[in-house]
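A.B. asks: What would the 3D arrangement of this be:
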Amino acid sequence: MSEFTIAVHGLVYLGHNNSIFTSEALAENICTNPVRVRRVLAKCRKKGLVQTKKGVHGGYFLTDNLEAITLKNVYEAIKIPIIQNTWHSGYINEQCMISSGMSEAMDDLYDELNKDAVAKLATITLKDMEVKLYAIQNERGTKI
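C.D. replies: From the prediction side, this is the model:
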């Protein structure tokens, strides 16, 4: 999920500033490595969320406004499940129905939760995230 966070952070930053930024500048704001930013934004570029400009004043820029891009669009670019099951309990060849079936039951649950999460992401735009950041700024009394 960290790639999703990097993507959302970077895209909101690009849209908020309505400018072109290098992977180094984005990485500094995101607090990660520029290589990670390039890998993530390459996926976003393939989905048409960002474009790149080459040259001295080159970098990444958003292809549309923040209102037009949903978090589902970002999720589909990154292609990493929100909820992942990296370990399975039990053993499929056991005679015990719990041991032999739990991994499949949990995988089904995670699939269902991911579908619900993706449906929710379709209702949230990058602009909504920017608005949330303004609210956080106001609560803290700080400036973005």
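
A.B. asks: contacts, neighbours, all on C-alpha from now
C.D. replies: Will do.

A.B. asks: Was I right to think residue 53 contacts residue 59?
C.D. replies: Yes: counting by CA atoms under 8 Å, residue 53 touches residue 59, with 5.3 Å between them.

A.B. asks: out of the two, which sits in the busier spot?
C.D. replies: Each of residue 53 and residue 59 has its neighbours counted (other CA atoms under 10 Å); residue 59 has more, 19 against 13.

A.B. asks: which ones are touching the closest residue to the more buried one other than its chain neighbours?
C.D. replies: For residue 59, ignoring the flanking residues on the chain, the nearest one in space by CA to CA, 6 or more residues apart in numbering is residue 22 at 4.2 Å. Taking CA atoms under 8 Å, 6 or more residues apart in numbering, we find residue 22 in contact with 58-60.

A.B. asks: One more, so I can put them side by side:
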Amino acid sequence: MNTRFAVATHILAYLAHSQGQPVSSEVLASSVGTHPVVVRRLMGNLREAGLVQSQRGAGGGTILARPAAEISLLDVFRAAQAGETDLFSVGSTNPNENCNLGRVMQDTLEGVLGNAITAMRAALAAVTVEQVMAELSERLAGQCPEHSG
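C.D. replies: You can find the predicted model right below:
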């Protein structure tokens, strides 16, 4: 299962929470529960998409490139997928053109799944990283103090 979208959303939420203070890939990896190399690779995609900026040197790290209210989850999804923008990867298949079923399968799946893909994109476009932060804050506020860290 591809976790890049979930990890990218986690990273951006953490950066939004840090309020402009640079965060290292090691700190982000610790929060996400993965290796810093995974975070750094994904950070390259987020940087190319204009969602984050890196600062080098002592006290350096990564910050959001624009306000969390201006980053939709669709932006995050597109950056995290890095060239795999087809949710179900129907276009990536190579069915046998000499097979009656194979010849029409790709068009059939694209037709059947088209509405789902459109709905998913609309749903992601309607939610910002700032809204994710608000939801996180709400959930954290409902926890006992010893579980809020």
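
A.B. asks: picking that back up, can you find the partner of the residue nearest to residue 59 of structure 1 in structure 2?
C.D. replies: Matched across to structure 2, residue 22 of structure 1 falls on residue 24, judged by TM-score structural alignment.

A.B. asks: cool, and residue 64 of structure 1?
C.D. replies: Aligned partner of residue 64 of structure 1 by TM-score structural alignment: residue 66.

A.B. asks: and what of residue 143 of structure 1?
C.D. replies: Match for residue 143 of structure 1 (TM-score structural alignment): residue 148.

A.B. asks: Once you drop chain neighbours, what's closest to that match?
C.D. replies: Excluding its sequence neighbours, the residue lying closest to residue 148 of structure 2 (CA to CA, 6+ apart) is residue 140, at 5.9 Å.

A.B. asks: Identify the residue range in structure 2 corresponding to stretch 114-121 of structure 1.
C.D. replies: Per TM-score structural alignment, the counterpart of stretch 114-121 of structure 1 in structure 2 is residues 117-124.

A.B. asks: Check the mean deviation of that stretch from structure 1.
C.D. replies: Comparing stretch 117-124 of structure 2 with its match in structure 1 after superposition yields a mean distance of 1.4 Å (mean CA distance after the TM-score superposition for structure 1).

A.B. asks: That stretch: which residues count as buried?
C.D. replies: The neighbour-count criterion (16 or more other CA atoms under 10 Å) identifies residue 121 as the buried residues of stretch 117-124 of structure 2.

A.B. asks: Pull the distance from it to the chain's centre.
C.D. replies: Per CA atoms, centre = their mean, to the nearest Å, the displacement of stretch 117-124 of structure 2 from the mean C-alpha position of its chain is 14 Å.

A.B. asks: re the thing from before, and the match of residue 64 of structure 1, helix, strand or coil?
C.D. replies: When classified by DSSP: H, G, I helix; E, B strand; the rest coil, residue 66 of structure 2 comes out as coil.

A.B. asks: all strands of structure 2, in order?
C.D. replies: Secondary structure of structure 2 (DSSP state E): strands at 52-55, 61-64.

A.B. asks: any idea which of those is most buried?
C.D. replies: strand 61-64 (a mean of 22; mean count of other CA atoms under 10 Å).

A.B. asks: That strand vs structure 1, average offset?
C.D. replies: Counting by mean CA distance after the TM-score superposition for structure 1, strand 61-64 of structure 2 comes out at 0.8 Å.

A.B. asks: Can you name every helix or strand that that strand contacts?
C.D. replies: When contacts are defined as 3 or more CA pairs under 8 Å, 6 or more residues apart in numbering; DSSP states H and E, strand 61-64 of structure 2 packs onto helix 4-17, strand 52-55.
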